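K.L.:
Dropping a prediction and its sequence here:
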Amino acid sequence: MKILGPPTLDAFPVLNTHPALLPSFPGAHGVRDALVHGVKVTGCTVMLADSGVDTGPIVAQEAVPVLPDDDEAVLHERIKTVERRLLVEIVGRMAREGWTVSGRQVRIGNLTGGEST
């Protein structure tokens, strides 16, 4: 894992994924931290990368339930399944429909204010 610096981020928009519902549980141990805190729901986040760690504007999120017998590996695999599908969906939508960023808000599609097709 590498944190990208301003030269790269200024030149290229970069999507990143994280196995938690940010801003909760940032960093390398999001799944473990969610289990330690006893949350009943966690999930995944697709965000635009910025120069921080898991701090970029959120593009999409999806919840994943934490089941009573989950350990870190089992929960992480279930999150990764959702995370991969969500990333593919979001990249496709951004490519087809366009996207804008205003502050921390990312908007996909319907950029003219009219009906989205």
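P.N.:
In hand now; what should we look at?
K.L.:
okay, CA-based contacts and neighbour counts for the rest of this
P.N.:
Will do.
K.L.:
Helices along this protein, start to end?
P.N.:
For the chain, helices defined by DSSP state H occupy the ranges 6-11, 30-37, 72-97.
K.L.:
so can I have CSV of those showing distance to S24 and mean neighbour count?
P.N.:
Converted to CSV, those look like this (distance: least, CA to CA, whole Å; neighbours: other CA atoms under 10 Å):
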stretch, distance to S24, mean neighbour count
helix 6-11, 23, 10
helix 30-37, 8, 17
helix 72-97, 15, 15
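K.L.:
Just send these back as a markdown table, with distance to D50 too.
P.N.:
Conversion of these to a markdown table gives the following (distance: least, CA to CA, whole Å):
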| stretch | distance to D50 |
| --- | --- |
| helix 6-11 | 7 |
| helix 30-37 | 18 |
| helix 72-97 | 17 |
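K.L.:
okay, now the one to match up with it:
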Amino acid sequence: MKNIVVLISGSGTNLQALIDAQLQDRLGCRISAVISNRPGVKGLQRAEQAGIPALVLDHTGFDSREAFDAALMTLIDDHDPALVVLAGFMRILTADFTRHYLGRMLNIHPSLLPKYPGLHTHQRALDAGDREHGATIHFVTPELDDGPNVIQAIVPVIAGDDAASLAQRVQVQEHIIYPQAVAWFTSGRLQMQDNHCLLDGEPLPPSGQVVDAR
């Protein structure tokens, strides 16, 4: 069974979705380690409770982003992962790091990319008057939130929504689509070629596969 390594920085709700999928034999791989750049976060407790090695590499102990990423790369590679999964990992990664894992690193972003890269996505969608919002799983490339999309979940923006209520509905869908994308990859169905996603050998549209939860 293939190994994956999950990187976190906080509470780890998407990590929990992956753990649950593993326990239900829906993930098709083994989470061999969870690594956080912040000590004491709830995601580490989730890993420990599931019997998964929970490791901390505190970025504040490094003099540069490059030094931290080099140490993180070494720690990840000790676990021989087929895939690196960013699950709320709040670090901008260096180009050397992303190139090392090119085509075998996934990220989740709380918007319908290419809309709203970066932070505060839910409020930005509300401020723009959008009628739909959602989440995207994409391959990681050196450009921030710009790798090819694997799968998107669309949720409605409801009258009276604030950023918190919208985020809550988006998160429900995140917990569905992330295990799906990981299972596609570890089963050999999903791959990235020439900055495009292929599923079962067929190119996906720019949006990736779409799950409509409206």
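P.N.:
Cool, got the structure. This is a predicted model, so every value here is computed, not measured.
K.L.:
Next, the TM-score between them, please.
P.N.:
Structural agreement between the two chains, given as a TM-score (TM-score structural alignment, normalised by the length of structure 1), stands at 0.86; 111 aligned residues with a CA RMSD of 1.5 Å.
K.L.:
sorry, back to before: L111 of structure 1: which of the helices of structure 1 is closest?
P.N.:
L111 of structure 1 sits nearest to helix 72-97 of all those, at 8.1 Å, using CA to CA.
K.L.:
Just give me the mean distance for that closest one relative to structure 2.
P.N.:
Mean deviation of helix 72-97 of structure 1 relative to structure 2 after superposition (mean CA distance after the TM-score superposition for structure 1): 0.9 Å.
K.L.:
so that helix matches what in structure 2?
P.N.:
The counterpart of helix 72-97 of structure 1 in structure 2, using TM-score structural alignment, spans residues 163-188.
K.L.:
any idea how far E143 of structure 2 lies from R99 of structure 2?
P.N.:
From E143 of structure 2 across to R99 of structure 2, the span is 11 Å (CA to CA, to the nearest Å).
K.L.:
how much space between the residue lying closest to D212 of structure 2 once chain neighbours are set aside and T74 of structure 2?
P.N.:
Ranked by CA to CA, 6 or more residues apart in numbering and with sequence neighbours excluded, the top spatial neighbour of D212 of structure 2 is I154, at 4.9 Å. From I154 of structure 2 across to T74 of structure 2, the span is 36 Å (CA to CA).
K.L.:
is it true that G27 of structure 1 touches T55?
P.N.:
No - in this structure, G27 of structure 1 sits apart from T55 without contact. The criterion is CA atoms under 8 Å, and the distance is 9.7 Å.
K.L.:
All set now, cheers.
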